[in-house]
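Visitor: Generate a structure from the sequence data that follows.
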Amino acid sequence: MLVLLALGVSALGGCSSLQSSDSTLLGLITPYRIEVVQGNVLTKEQVALVKPGQNRTQVRDILGSPLLTDTFHGDRWDYVFTIRRQGTEPQQRQVVVYFDGETLKSIQGAESLPAERDFVNSIDNAKSSRSPKPLALTPEQLKELPVPVQAAMPASAPEGPVRAYPPLERS
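Guide: Have a look, this model is predicted:
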């Protein structure tokens, strides 16, 4: 009985050692992870278009619909964005928009937003080292290429049957 218990504990301990800290199995296999995107992507350029004094419709047209609207806090819209992509760091951002009645009062959290290009670069998991390099030949390789043969152009009129077509319209 004691032997079976020891064997079971060692087997479970072995299973936990198969999973390494970098989410790979045995250091070789990386399981597929679903890409999860939630909320609205907000950038500095979008938020710069929003000015205090604009109404709710104008703010919604620029930033999109908020992820959270609270019935108990009707003058507050929460824009939350999270993304988890394989090969990149997870990101989470939150912007809170405050209204005074129907007009925009202030925006909180906009200072931490990235520019659009920075955001695209942060989620791009394609490595620059993987990009194909353009093909180029050395001068020696260019000299070794065969010279293309140019077809001689006929100096006379084209050969073939001459046809007389009837007129398209009858007169």
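Visitor: only C-alpha atoms for contact and neighbour calcs from this point on.
Guide: Will do.
Visitor: All the helices of the protein, residue numbers only.
Guide: 2-18, 44-48, 56-63, 116-123, 139-144 (DSSP state H).
Visitor: Check which helices and strands the second one sits against.
Guide: It stands for helix 44-48. In terms of contacts (3 or more CA pairs under 8 Å, 6 or more residues apart in numbering; DSSP states H and E), helix 44-48 is packed against helix 56-63.
Visitor: now for the helix it packs on, which elements pack on it?
Guide: Where contact means 3+ CA pairs under 8 Å, 6+ apart, helix 56-63 is packed against helix 44-48, strand 103-108.
Visitor: Compute the inter-axis angle for the longest one and helix 56-63.
Guide: Here strand 103-108 points in a direction 40 degrees away from that of helix 56-63 (axes from the mean of the first three to the mean of the last three CA atoms, to 10 degrees).
Visitor: Show me what strand 103-108 is packed against.
Guide: On a contact count with 3+ CA pairs under 8 Å, 6+ apart, strand 103-108 meets helix 56-63, strand 91-100.
Visitor: I'd like to know which of these lies nearest to residue 34.
Guide: strand 91-100 (14.9 Å; CA to CA).
Visitor: residues making contact with that closest one?
Guide: Here strand 91-100 makes contact (CA atoms under 8 Å, 6 or more residues apart in numbering) with 56, 75-84, 104-110, 113.
Visitor: Distance check, residue 73 against residue 132.
Guide: 53 Å (CA to CA, to the nearest Å).
Visitor: try residue 25
Guide: From residue 25 to residue 132 the distance is 29 Å (CA to CA).
Visitor: For these two, indicate the residue with more neighbours.
Guide: Using other CA atoms under 10 Å as the criterion, residue 25 and residue 132 rank with residue 25 on top: 14 against 7.
Visitor: Contacts only, for the more buried one.
Guide: Contacts of residue 25 (CA under 8 Å, 6+ apart): 18, 19, 31.
Visitor: hmm, 6 Å instead?
Guide: Going by CA atoms under 6 Å, 6 or more residues apart in numbering, residue 25 touches 18, 19.
Visitor: To check against the first, give me the structure of this:
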Amino acid sequence: MAALTRFPHPVSSLLLMAVAMLAGCSTISSDGSLLGFVTPYRMEVVQGNVVTQDMVAQLRPGLSGDQVRTLLGAPLLNDVFHANRWDYVFTIRRQGTAPQQRRVTVFFENDRVARFEADAVPTEREFVASIDASKPPSRKTVLELDEQQLRAIPVPAPSRSAQPPQTAASGPARSYPPLETSAR
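Guide: Down below sits the predicted model:
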């Protein structure tokens, strides 16, 4: 019996593991980083059509469905119950940038654009800047000395043992053994 008291009960082992796992969950902060240092990889999710201000500016009542499809692309949502409504939705979740979602809805009457509704859409340049997750370039350190700093550097005196450089002799300076032995 004494040997059995040395090992914990299986239920207490499971309870201890559950408490340890819950304690590990509390170390994940609200921004998704672990202990504030390590950020797990999150897959980039891009869905839908990118619609820019230039595209919305060309959209006007009276365009046909084919013209809208040429201008904006195929709609992300084509509802069977609302055949006269096309929804262009764009979402992106990219690590290092804020998630984005935009919607452009085009309404048709008699196969022509009757009206459209659009969220605030960016210009192409603003869109590219908003998804750029690269870090801003760090400030480069200038490695140049001004005249005063150059004069402050001590110049060592030439040593007497220093010999002038010799000029290279003509022909090979060394003879190397052959790489392979000759078979006799």
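Visitor: Any idea what the TM-score comes out to?
Guide: Superposed pair, TM-score by TM-score structural alignment, normalised by the length of the first structure: 0.71. Supporting alignment: 141 aligned residues with a CA RMSD of 2.5 Å.
Visitor: thinking again about what came up before, save the helices and strands packed on helix 56-63 of the first structure as a markdown table, and put in distance to residue 7 of the first structure and mean neighbour count too.
Guide: Output for these, formatted as a markdown table (distance: least, CA to CA, whole Å; neighbours: other CA atoms under 10 Å):
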| stretch | distance to residue 7 of the first structure | mean neighbour count |
| --- | --- | --- |
| helix 44-48 | 58 | 14 |
| strand 103-108 | 57 | 17 |
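Visitor: For residue 89 of the first structure, which of these is the nearest?
Guide: helix 44-48 (20.2 Å).
Visitor: how much does the closest one stray from the second structure?
Guide: Following superposition, helix 44-48 of the first structure is found to deviate from the second structure by 0.7 Å on average (mean CA distance after the TM-score superposition for the first structure).
Visitor: So what's the residue count around residue 72 of the second structure?
Guide: 19.
Visitor: so what corresponds to it in the first structure?
Guide: Under the alignment defined by TM-score structural alignment, residue 72 of the second structure corresponds to residue 63 in the first structure.
Visitor: again, but for residue 88 of the second structure
Guide: Taking TM-score structural alignment, residue 88 of the second structure has residue 79 as its aligned residue in the first structure.
Visitor: what about its match, how many residues close to it?
Guide: 22.
Visitor: before we move on, what about the one 10 residues further on?
Guide: Other residues near residue 89 of the first structure number 11, with proximity taken as other CA under 10 Å.
Visitor: swap in residue 84 of the second structure?
Guide: By other CA under 10 Å, neighbour count at residue 84 of the second structure equals 18.
Visitor: wait, doesn't residue 26 of the first structure sit right on residue 18?
Guide: Yes. Taking CA atoms under 6 Å as the definition, residue 26 of the first structure is a contact partner of residue 18 at 5.4 Å.
Visitor: Just confirm the match of residue 88 of the second structure contacts residue 63, I think it does.
Guide: No. Proximity of residue 79 of the first structure to residue 63 does not meet the contact threshold set by CA under 6 Å, at 8.6 Å.
Visitor: Now render the helices of the first structure as TSV, adding distance to residue 92 of the first structure.
Guide: Shown next, in TSV, are the helices of the first structure (distance: least, CA to CA, whole Å):
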stretch	distance to residue 92 of the first structure
helix 2-18	30
helix 44-48	15
helix 56-63	17
helix 116-123	12
helix 139-144	52
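Visitor: Residue 88 of the first structure is nearest to which of those?
Guide: Judged by CA to CA, the one of the helices of the first structure that comes nearest to residue 88 of the first structure is helix 116-123, at 6.3 Å.
Visitor: Now the closest one: buried residues?
Guide: Residues of helix 116-123 of the first structure classed as buried: residue 123 (neighbour count, 16 or more other CA atoms under 10 Å).
Visitor: In the second structure, what stretch matches it?
Guide: Using TM-score structural alignment, helix 116-123 of the first structure corresponds to residues 124-131 of the second structure.
Visitor: before we move on, the earlier item: among the helices of the first structure, which comes closest to residue 36 of the first structure?
Guide: Per CA to CA, nearest to residue 36 of the first structure of these: helix 116-123, 12.0 Å.
Visitor: what's the mean gap between that closest one and the aligned bit of the second structure?
Guide: Superposing on the second structure and averaging over aligned pairs (mean CA distance after the TM-score superposition for the first structure), helix 116-123 of the first structure comes out at 1.3 Å.
Visitor: What is that helix packed up against?
Guide: For helix 116-123 of the first structure, not one helix or strand is in contact under the criterion 3 or more CA pairs under 6 Å, 6 or more residues apart in numbering; DSSP states H and E.
Visitor: Would you pull up how far it lies from the middle of the chain?
Guide: Its chain's average C-alpha position is 8 Å from that of helix 116-123 of the first structure, according to CA atoms, centre = their mean, to the nearest Å.
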